[in-house]
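In: 3D, please:
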Amino acid sequence: MAGGLAALLDDIATLAKLAAASVDDVGAAAGRASAKAAGVVIDDTAVTPRYVAGAAASRELPMIWRIARGSLRNKLLFILPAILLLSQFLPWLLTPILMVGGTYLAFEGAEKLWEAVSGKHHEKPEVTAPEQGPEAETRMVSGAIRTDFILSAEIMVIALNEVADEVLLSRAIILVVVALAITAVVYGVVALIVKMDDVGVRLAATRHGLVAGLGRGLVNAMPKVLAVLSTVGIAAMLWVGGHILLVGVDELGWHGLYDLVHHLEEAVHGVAGVGGFLAWLVNTLASALIGLVVGAVVVVVMHQVHKMRHRGEHDAHGAAGGAGDAPDGGTTHGGTAAD
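Out: Next comes the predicted model:
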């Protein structure tokens, strides 16, 4: 009896160790997957604060909470089942889908770089949430959630690509962990960024000496923090997008570009002390350059499409205006003839 109990306890201990090891494996895999999606995470963090810009201070956190819930719903209810089904039954589609996402990231990075260089930016909404009340707030939250869907899809597909060799259940658990962790991090940081200036204003108004100076420093620093975050986000999008494309073309059988970058890495890897860093730097710069070139091409194409569409709409309005003038002209002409 004692021997049987000891054997049972030994089995339980073994199962507990296996469970602990599995949890560690899931945590490690989720960490790797999240790290690969870092570029999109930075962009998501940089993009979201603009959707609550101009909102009343009392509505900022509720709006962020609504956007965070929508983001989690995007990831868990829509994106996760879709990509799991694809990975299970059509795994060959993941690389092309990932490359489409990489192209989109490169386009976004190049577009933002072009806006920064040219000074041309997308038009901002004419009204802010407090000016129009709950309906405008709901529209702004809905717009943020729609934008988040694209970024969340990129995050989840990139994460899935890192754990594609795991069994289906492990993939699902890891991606749920990634979705929860990244959503918490992104919107926690967004909430901190959005409220930091309010904290600074309060400190500056209610405290004295160093504490008040700290408050003023926070207020002055936040625009710079957002600017740095935006710049890092642009670089990260070009780097991540380009790296996805670099690896993707290699997996599809076009090895020349990947081999060239690999040879460049090997050329600097042997440098004493800094070889590993230099190899990483070469890969990163090459990936960013690829992202910039591909993104710039897409930007040019999209701008031409926009111009053609705008020209077509202008011509259509002109034709409609000309057609509208015809009856008046005909009536006038007919009246004159009758006279």
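In: drop to CA atoms for contacts and neighbour counts, all remaining ones
Out: Noted.
In: and the host helix or strand of residue 212, what other elements does it pack with?
Out: Taking DSSP states H and E as the definition, one finds residue 212 inside helix 209-251. Other helices and strands packing on helix 209-251, by 3 or more Cα pairs under 8 Å, 6 or more residues apart in numbering; DSSP states H and E, are helix 38-47, helix 94-118, helix 168-206, helix 256-269, helix 275-338.
In: Could you dump the ones you listed into TSV with mean neighbour count and distance to residue 88 added?
Out: As requested, the helices and strands packed on helix 209-251 are exported to TSV (neighbours: other Cα atoms under 10 Å; distance: least, Cα to Cα, whole Å):
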stretch	mean neighbour count	distance to residue 88
helix 38-47	22	24
helix 94-118	20	10
helix 168-206	18	7
helix 256-269	16	27
helix 275-338	15	29
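In: this one as well, want them side by side:
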Amino acid sequence: MAGGGEETTVVVRNKKVVLRRHVTGYPTEEDMEIVADTVRLSVPAGLTAVLVKNLYLSCDPWMRLRMTKHDDGASIPVPATDFVVGEVLVNYGVGKVIDSTYPGFNASDLVWGMSGWEEYTLVTHPESLIKINHPELPLSYYTGVLGMPGHTAYAGFVEVGRPKRGDSVFVSAASGAVGQVVGQLAKIAGCYVAGSAGSDEKVELLKSTFGFDDAFNYKSEKDLAAALQRCLPHGIDIYFDNVGGATLDAALLHMRHGGRVVACGMISQYNLEEPDGLRNLGCIISKAVRVEGFSVRGYLHGYARFEEEMAGYIRERKVAVVEDVVDGIERAPAALIGLFTGRNVGKQLVVLERE
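Out: Predicted structure coming up:
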């Protein structure tokens, strides 16, 4: 631990992405703004905090939910508060400690955790930061496979889905940051796995790179239930749901008795003013299907075990990683918007400085 010295007077540029206005419907780049600011390269005296230079920023669909102004008393469908107009956007990032007054963190430590969409972030809740234990692997992986998305996939599939060898698994948004990890964990667990994605290119990626047994392009399928029947002829034991809506409705029809639906995300609903309803909820009763939602925040106690296990899979080439990387904070708004049109291929992230 060091820092907190007012004698440090170095001030540098700090570009940041702020929310220009709250969003209704589909977000646009104009809803965000790049603002030029400055930052002092030391933690202010008397403050317990960590100053981090951000190297990589994560783009994740749940950021969209925080861009809407919810009515007082309304429950935002993520365990976080609305973004504030004029303030920096927040998400997970990877960075290097510049200064610290918090025990256990020192200058030059590599960390990941909740950070601002900016070049430098003063983290005033440093207990949320996690030291990076495998710097020999690409640091960008801590925005994805070794960070929140990867841990989400692991907690949801292993802890909530409880796979058994021979299970038939369906993953939606399967080429994304979470889905690509779920599918590969399913193969490691000895399951048959099929996925859906939004382009023929992504379908081929699922089968050739991530080892899925089958996959389909949901945008070109006229009948999702028929596509599921074709790809999973014996039904679904575990559905890892990242999209909700029509795909969830079709999957419920195809669940096996005693199947499990792991409700992770519902990206198909995030930009709708009135969410789509479901027609096949009766299948939950008739097929004794367990539907369980979860947040990775409830599984943070298991992160260390996950990190070691996943790092081992990566080194052994049991898990492949595909990233969609853009350079520069100026390109962050467009990268985020692209998630909702399926423009990205793999984990979307922004690189500010390569280590």
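In: After superposition, what is the TM-score?
Out: The TM-score (TM-score structural alignment, normalised by the length of structure 1) is 0.23; 136 aligned residues with a Cα RMSD of 6.8 Å.
In: Buried ones in the longest helix seen in structure 2, by neighbour count?
Out: As assigned by DSSP state H, the longest helix anywhere in structure 2 is helix 303-315. Buried residues in helix 303-315 of structure 2, counting neighbours by 16 or more other Cα atoms under 10 Å, are found at 303, 306-307, 310-311, 313.
In: Tell me if I'm right that residue 189 of structure 1 and residue 47 touch.
Out: No - applying Cα atoms under 8 Å, one finds residue 189 of structure 1 not in contact with residue 47, separated by 11.9 Å.
In: For residue 276 of structure 1, which non-adjacent residue is closest in space?
Out: Once flanking residues are discounted, residue 276 of structure 1 sits nearest to residue 269: 5.6 Å by Cα to Cα, 6 or more residues apart in numbering.
In: Generate CSV for the helices and strands packed on helix 209-251 of structure 1, with distance to residue 81 of structure 1 as supplementary columns.
Out: Below are those laid out as CSV (distance: least, Cα to Cα, whole Å):
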stretch, distance to residue 81 of structure 1
helix 38-47, 20
helix 94-118, 14
helix 168-206, 9
helix 256-269, 32
helix 275-338, 29
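In: Helix or strand for residue 170 of structure 2, just tell me which one.
Out: Secondary structure from DSSP H and E places residue 170 of structure 2 in strand 168-171.
In: Oops, could you answer that again for residue 292 of structure 2 instead?
Out: Per DSSP H and E, residue 292 of structure 2 falls inside strand 290-293.
In: and what of residue 22 of structure 1?
Out: Residue 22 of structure 1 belongs to helix 2-36, assigned by DSSP H and E.
In: circling back: the strand holding residue 292 of structure 2 packs against which elements?
Out: When contacts are defined as 3+ Cα pairs under 8 Å, 6+ apart, strand 290-293 of structure 2 packs onto strand 255-263.
In: which helices and strands sit right next to the very next helix or strand once past the strand it packs on?
Out: Downstream of strand 255-263 of structure 2, the next assigned helix or strand under DSSP H and E is helix 282-286. Packed against helix 282-286 of structure 2 by the contact rule (3+ Cα pairs under 8 Å, 6+ apart) you find helix 245-254.
In: tell me the angle of the helix it packs on relative to strand 255-263?
Out: If you take axes from the mean of the first three to the mean of the last three Cα atoms, to 10 degrees, helix 245-254 of structure 2 sits at 150 degrees to strand 255-263.
In: how about helix 245-254 of structure 2: buried residues?
Out: 245-254.
In: what does stretch 174-183 of structure 1 rub up against?
Out: With contact meaning Cα atoms under 8 Å, 6 or more residues apart in numbering, stretch 174-183 of structure 1 is reached by 26-27, 29-31, 33-34, 41, 68, 71-72, 75-76, 80, 156, 159-160.
In: 7 Å instead?
Out: 26, 29-30, 34, 68, 72, 75, 160 (Cα atoms under 7 Å, 6 or more residues apart in numbering).
In: Good, we can wrap up now.
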